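> have a look at this fold, sequence not included:
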């Protein structure tokens, strides 16, 4: 009998540990605190397994660890969860064990429910030692309740069995509370870290916007001040043109940052990919005379999206490729058609390390001495908003290829 008691109680403890791990895994995958419904579901599964592997002391008196998941869920998630689990325990006890002494089970768990409901709010604010002491006292009380009724109904229990029946539930309760507290602490730390990272990104973004907008506005302000004292009409016109250019530059910076707030295009257009890429190359050629261009483009291939955003995406990648070849090199753009469209932009520039490839597209990460890294991030966001993928292959000092995969637009049939 001793082996049977020990085996069943240890199995019960294993089910409780697995339930706590399932709780932690749920949070790890979803990044959300489990809802009361999820808590009730996980606790019900654990309680069911504990009931199925309970040990019978005497007719109608059974010993198991079903009360531990009941304690944990009740104290950490409140009276509603506690009341539902109390009903669940009584029903499972009736369905799988029987109606013998069910009135005592109802009395035992109802009294415990009232105590847990009264102390659940203060429990979360209490120190870990107080939490463990409280749960140990409740667990010991319920264990004694079972043993007393086992004695009343003349159950044959040896001294060794009494030790197992008292010590194992208490030890299991202490370990379970320690694991629950560790999971709760990790969840709080992760939430704090996430908030800190968001604040850091906001701080960097604000600093970057301030830097990039202030410079052109400062130059525009300077030209306007000079214009106020300038009498030569030709110079005034030149100062006005330079001021407007600075304001346009600041406007473009703001538009680039607005890209990060748009996850989906406002207005879907059918974009002629070849025409857009040719126009971009013709625009950047005069600014990159040290780079030779080659391209293989396919006619009549369309994608769905925003023309302005698509051009910005391809333009940012091409601009990065040119800037990675300060001593000159070759830049090629190739379209490959399969089930989807793949645009490959290849340069013979400085290339990237494995670590830099992994961080490709992260905000504020750049391989250049000057820059914010937001151009590549904007390209990444635009591609994903078009339900596409972006990948990069690179070798240090051998160049980089960026692959942009997009769904082709459905052909519009005439008539």
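Happy to help now that I have it. The shown structure was predicted, so the numbers you read here are calculated from the model rather than taken from an experiment.

> every contact and neighbour count from this point should use C-alpha atoms.
OK.

> mind listing the strands for the protein?
Assigned strands in the chain, in chain order: 55-58, 61-63, 269-272, 291-296, 302-305, 329-337, 341-347, 389-395, 399-406 (criterion: DSSP state E).

> chain center to the fifth one, what's the gap?
By that I understand strand 302-305. Relative to its chain's centre, strand 302-305 lies at 29 Å (Cα atoms, centre = their mean, to the nearest Å).

> swap in the second one?
Its chain's C-alpha centre and that of strand 61-63 lie 44 Å apart, by Cα atoms, centre = their mean.

> who are the packing partners of that strand?
Strand 61-63 is packed against strand 55-58, helix 128-152, with contacts defined by 3 or more Cα pairs under 8 Å, 6 or more residues apart in numbering; DSSP states H and E.

> now those in a markdown table, with distance to residue 324 and mean neighbour count?
Output for those, formatted as a markdown table (distance: least, Cα to Cα, whole Å; neighbours: other Cα atoms under 10 Å):
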| stretch | distance to residue 324 | mean neighbour count |
| --- | --- | --- |
| strand 55-58 | 72 | 18 |
| helix 128-152 | 56 | 17 |
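
> out of these, which comes closest to residue 82?
helix 128-152 (14.3 Å; Cα to Cα).

> list the contacts of the closest one.
57-58, 61-63, 67-68, 71, 108, 112, 123, 165-166, 169-170, 173-174, 177-178, 181 (Cα atoms under 8 Å, 6 or more residues apart in numbering).

> about what we covered before: among the helices and strands packed on strand 61-63, which is nearest residue 187?
Of the helices and strands packed on strand 61-63, the one closest to residue 187 (Cα to Cα) turns out to be helix 128-152, at 15.9 Å.

> any idea how far the closest one is from the chain center?
40 Å.

> again, but for stretch 116-126
The answer for stretch 116-126 is 30 Å, by Cα atoms, centre = their mean.

> then this one, side by side with the first:
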């Protein structure tokens, strides 16, 4: 029984079948236009191994030549239905008669295979994977046996040898099982990828909505603080007018933030301008003072003149987030220290607090969306801050000890008059 070996021709036939399956899914997954012609693509990918299997058959012995053409033929019908099956039947018969000449037994057997497979196809595609695997293997054995019976009835010279039984009846069910398993795994992978893409789109929408809410809350918090201060009946008219100007400015900024997010779907070239950093930092400190006063936090500053290039709105939003985080880290009061130094083409801004501090995990995950050490935090403010600093080719470093405080150091390149800095997009 030396025929029971997988010779090179068996492996070649199996190779043709598996490669055609992979090509089908690669084309179907990466070329959306082909999804409209799924059955045409399936017919093309199944017809190639049918022809190749017949062109390079399995030589069993001197009296028997066989191939695995029925595997892609059955797969095409089971997954594509009778339209694909009819096209494959025509291609198979034309190739068979062109290579070996006309044979009535071949015509009858493959007509029988086509009819039986087409009738079973609809039920096959409604089954789960486990049922498909079992039914495909069983269906292959059944068709092999019935095809053999038809050949015996129509030809007295037809012989059923051990080699024939092994290669035509026993081997195909295992290959069918393996091929159907690969198809089902690849189909599930495509469906899973589609679902993931949909979930990612929903996540983007959710994150955008949460981000808008978070960023608008900052100026509203400042407005709330100034309104609280305006309740003081002893305020002079000049101070009151100054507070009203701050309220108006913050409401305008909230409107600008909303407009920026609404324009998110249509990205535009970022506005790059000279930023007088010391002026902007003092402006941010004035914005944060009401919140600091409500939390019994004192603000100290040491600021040197410096100029950088970037987006003024993003810069202000970034450092407002960082300072606000520092104030909120001291719920029982404390000191927020702002230190700014300009040296050798670089500008350092240090924001230090003596609040609750951060763990190593919190430092490592700083800037991740939806991760925050605050009970109602979203992490989006930190994410926006880091992204803004990266856009300006800067770096952010955090040093913190629990219950001792946190120091955030932002390093940004100073403006180069001869070669203006471009935002990194």
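On my side now, so go ahead. Here the structure is a predicted model, which means the values were calculated and not measured.

> just to revisit the earlier point, tabulate the helices and strands packed on strand 61-63 of structure 1 (TSV), appending distance to residue 376 of structure 1.
Shown next, in TSV, are these (distance: least, Cα to Cα, whole Å):
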stretch	distance to residue 376 of structure 1
strand 55-58	63
helix 128-152	47
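
> trace residue 174 of structure 2 over to structure 1, please.
Alignment note (TM-score structural alignment): residue 174 of structure 2 maps to residue 171 of structure 1.

> that match: how many residues sit nearby?
Burial of residue 171 of structure 1 is recorded as 12 neighbouring residues (other Cα atoms under 10 Å).

> next: the one 3 residues further on.
Here the number of neighbours of residue 174 of structure 1 (other Cα under 10 Å) works out to 20.

> likewise for residue 188 of structure 2?
13.

> next: residue 17 of structure 2.
Neighbour number of residue 17 of structure 2 under other Cα under 10 Å is 25.

> so it sits against residue 73, correct?
No - between residue 17 of structure 2 and residue 73 there is no contact under Cα atoms under 8 Å: 10.2 Å.

> now the common contact residues for the two.
Common neighbours of residue 17 of structure 2 and residue 73 (Cα under 8 Å, 6+ apart) are residue 46.

> can you give me the helices in the stretch 101-250 of structure 1?
Assigned by DSSP state H, counting those that start in this stretch, the stretch 101-250 of structure 1 shows helices spanning 102-125, 128-152, 159-229, 233-258.

> can I get these in TSV with distance to residue 94 of structure 1?
Formatted as TSV, those follow (distance: least, Cα to Cα, whole Å):
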stretch	distance to residue 94 of structure 1
helix 102-125	7
helix 128-152	16
helix 159-229	22
helix 233-258	61
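
> residue 276 of structure 1 is nearest to which of these?
Residue 276 of structure 1 sits nearest to helix 233-258 of all those, at 18.5 Å, using Cα to Cα.

> which helices and strands sit right next to that closest one?
Going by 3+ Cα pairs under 8 Å, 6+ apart, helix 233-258 of structure 1 lies up against helix 159-229.

> quick one: list the elements packing against the helix it packs on.
helix 2-30, helix 67-77, helix 128-152, helix 233-258.

> average gap between the second one and structure 2?
For helix 67-77 of structure 1, the mean deviation from structure 2 after alignment is 2.9 Å (mean Cα distance after the TM-score superposition for structure 1).

> quick check: angle from that helix to helix 2-30?
30 degrees (axes from the mean of the first three to the mean of the last three Cα atoms, to 10 degrees).

> what's the burial count for residue 237 of structure 1?
Around residue 237 of structure 1 there are 12 residues (other Cα under 10 Å).

> oh, I was asking about residue 70 of structure 2
21.

> likewise for the one 4 residues further on?
A count of neighbours around residue 74 of structure 2, defined by other Cα under 10 Å, yields 26.

> same thing with residue 8 of structure 1?
Using other Cα under 10 Å, residue 8 of structure 1 has 19 other residues around it.

> give the contact list for it.
For residue 8 of structure 1, counting by Cα under 8 Å, 6+ apart, the contacting residues are 53-55, 64.

> mapped onto structure 2, which of the residues you listed hold?
Here the contacts of residue 8 of structure 1 are checked against structure 2 with both residues aligned by TM-score structural alignment, their matches' Cα atoms under 8 Å, and the contacts held in both are 53-55.

> out of these, which is nearest to residue 195 of structure 1?
Minimum distance to residue 195 of structure 1 across those is 43.5 Å, recorded for residue 53 (Cα to Cα).

> residue in structure 2 matching that closest one?
Counting by TM-score structural alignment, the partner of residue 53 of structure 1 is residue 56.

> give the buried residues for stretch 78-97 of structure 1.
For stretch 78-97 of structure 1, the buried set under the neighbour-count rule, 16 or more other Cα atoms under 10 Å, comprises 78-79, 81-83, 85-86, 88-93, 97.

> ok, and the closest non-adjacent residue to residue 2 of structure 1?
Leaving out its chain neighbours, the residue that sits closest to residue 2 of structure 1 by Cα to Cα, 6 or more residues apart in numbering is residue 161, at 6.0 Å.

> from the chain's centroid, how far away is stretch 343-362 of structure 1?
Stretch 343-362 of structure 1 sits 25 Å away from the centroid of its parent chain (Cα atoms, centre = their mean).

> contacts for it?
Contacts for stretch 343-362 of structure 1 (Cα under 8 Å, 6+ apart): 317-318, 321-322, 324-326, 329-336, 365, 367, 373-374, 376-377, 380, 392-405.

> now list the buried members of those residues.
Counted by 16+ other Cα under 10 Å, the contacts of stretch 343-362 of structure 1 give 317-318, 321-322, 324-325, 329-335, 365, 373-374, 376-377, 380, 392, 394-395, 399-405 as buried.
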